[in-house]
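Colleague: Structural data only, the sequence is not supplied:
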């Protein structure tokens, strides 16, 4: 049993590493092949690759400088790693959702250490209505969060059996009194 648990733990960490590697490969490919600000259509105007560098958080939110984001992302990654270890006996989907979040956080953290900002390139939208440009790490974090929230919402419901009624509702037992009432009602 311990061997199985250890293998699953390694598999989950391997999944985290896979997310980081895929994220970094895609970012390096964009950085090597695009000029900053360059955009090419991949699927018409709906999907474009647009190379930008994001000094802020998701969606370009800026609450502090690069040092703040690097420290914040480092602490968040460490907390997720500790939580992932503590959840080692939880369901595999729960741990994989955290592995996605951790892999995405580490992928963007690598960018912050290497460039002082994050490389974003996935540009989705229609004409002038565009979603903020993002990357594979952002996608991993988002998918991981969606899975984790879904598990919390739906696994909780599955585990909760409906509580039995304390006083089951039963029809009243027949009695002479009820029969007399019906007879009186019929005669009116």
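Modeller: Looks like it arrived, so ask away. Just so you know, these numbers come straight off a predicted model, no measurement behind them.
Colleague: From here on, just use CA atoms for contacts and neighbour counts.
Modeller: Fine.
Colleague: Quick check: buried residues in the biggest helix by length in the chain?
Modeller: Ranked by residue count, the top helix of the chain under DSSP state H comes out as helix 2-33. For helix 2-33, burial by neighbour count (16 or more other Cα atoms under 10 Å) applies to 8-9, 12-13, 15-17, 19-20, 22-24, 26-27, 30-31.
Colleague: Name the next helix or strand following that helix along the chain.
Modeller: Counting by DSSP states H and E, the next helix or strand C-terminal to helix 2-33 is strand 39-43.
Colleague: other SSEs contacting that following strand?
Modeller: If you count contacts as 3 or more Cα pairs under 8 Å, 6 or more residues apart in numbering; DSSP states H and E, strand 39-43 packs onto strand 47-54.
Colleague: Second structure for comparison follows:
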């Protein structure tokens, strides 16, 4: 089961990005909830919030190193199941964005959330969502010392 999760994340991520590329690119955004949620095609040449734009090779190399490090950590240490789930969520998301950078030279983002004009959240994708969820879970497990089997 642990190996299936990142594969499912990658498939879901790539299918939704394929849809976004073919449906949203060059088109008006699709509004789902007025002034809150829309699908809007964005090319992200950087990392989270568009930082470090045009550093494609850096992101490709660092993603490979981080994914290999996480796989090593999962195999080497006696982690709780939830710890391993958090790591494979991050791995699946990282590989999803890696594929974009390798294939098209940028990450395809399309989920656009705006909190009714109070805050316009940066556009993101399914891979980003799993990276964030996995990271939050990882931080909670480490801070509560619940990441290793006793």
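Modeller: Looks like it arrived, so ask away. Because the structure is a prediction, the values reported are computed rather than measured.
Colleague: tm score of chain vs chain?
Modeller: Put the two chains on top of each other and the TM-score (TM-score structural alignment, normalised by the length of structure 2) is 0.89; 146 aligned residues with a Cα RMSD of 1.8 Å.
Colleague: Name the nearest of the buried residues of helix 2-33 of structure 1 relative to residue 150 of structure 1.
Modeller: Proximity of the buried residues of helix 2-33 of structure 1 to residue 150 of structure 1 (Cα to Cα) peaks at residue 12, which lies at 19.0 Å.
Colleague: Can you tell me what residue 140 of structure 2 aligns to in structure 1?
Modeller: Superposed on structure 1 with TM-score structural alignment, residue 140 of structure 2 falls opposite residue 150.
Colleague: Okay, helices next: where are they in structure 2?
Modeller: 4-23, 56-76, 81-103, 126-143.
Colleague: Let's have those helices in TSV, adding distance to residue 29 of structure 2.
Modeller: Output for those, formatted as TSV (distance: least, Cα to Cα, whole Å):
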stretch	distance to residue 29 of structure 2
helix 4-23	10
helix 56-76	26
helix 81-103	21
helix 126-143	17
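Colleague: deepest of these, which one?
Modeller: Most buried of the helices of structure 2 by mean neighbour count (mean count of other Cα atoms under 10 Å) is helix 81-103; its value is a mean of 22.
Colleague: Once aligned, what mean separation remains between that one and structure 1?
Modeller: Its matched residues in structure 1 lie on average 0.4 Å from helix 81-103 of structure 2 after superposition (mean Cα distance after the TM-score superposition for structure 1).
Colleague: What range does that helix cover in structure 1?
Modeller: So helix 81-103 of structure 2 sits over residues 92-114 in structure 1, by TM-score structural alignment.
Colleague: quick one: the matching stretch to chain centroid distance?
Modeller: Centroid separation for stretch 92-114 of structure 1 versus its chain: 11 Å, with Cα atoms, centre = their mean, to the nearest Å.
Colleague: before we move on, what about stretch 20-31 of structure 2?
Modeller: Its chain's C-alpha centre and that of stretch 20-31 of structure 2 lie 20 Å apart, by Cα atoms, centre = their mean.
Colleague: any residues touching that stretch, and which ones?
Modeller: 37-42, 108, 110 (Cα atoms under 8 Å, 6 or more residues apart in numbering).
Colleague: out of the residues you listed, who has the most neighbours?
Modeller: residue 108 (29 neighbours; other Cα atoms under 10 Å).
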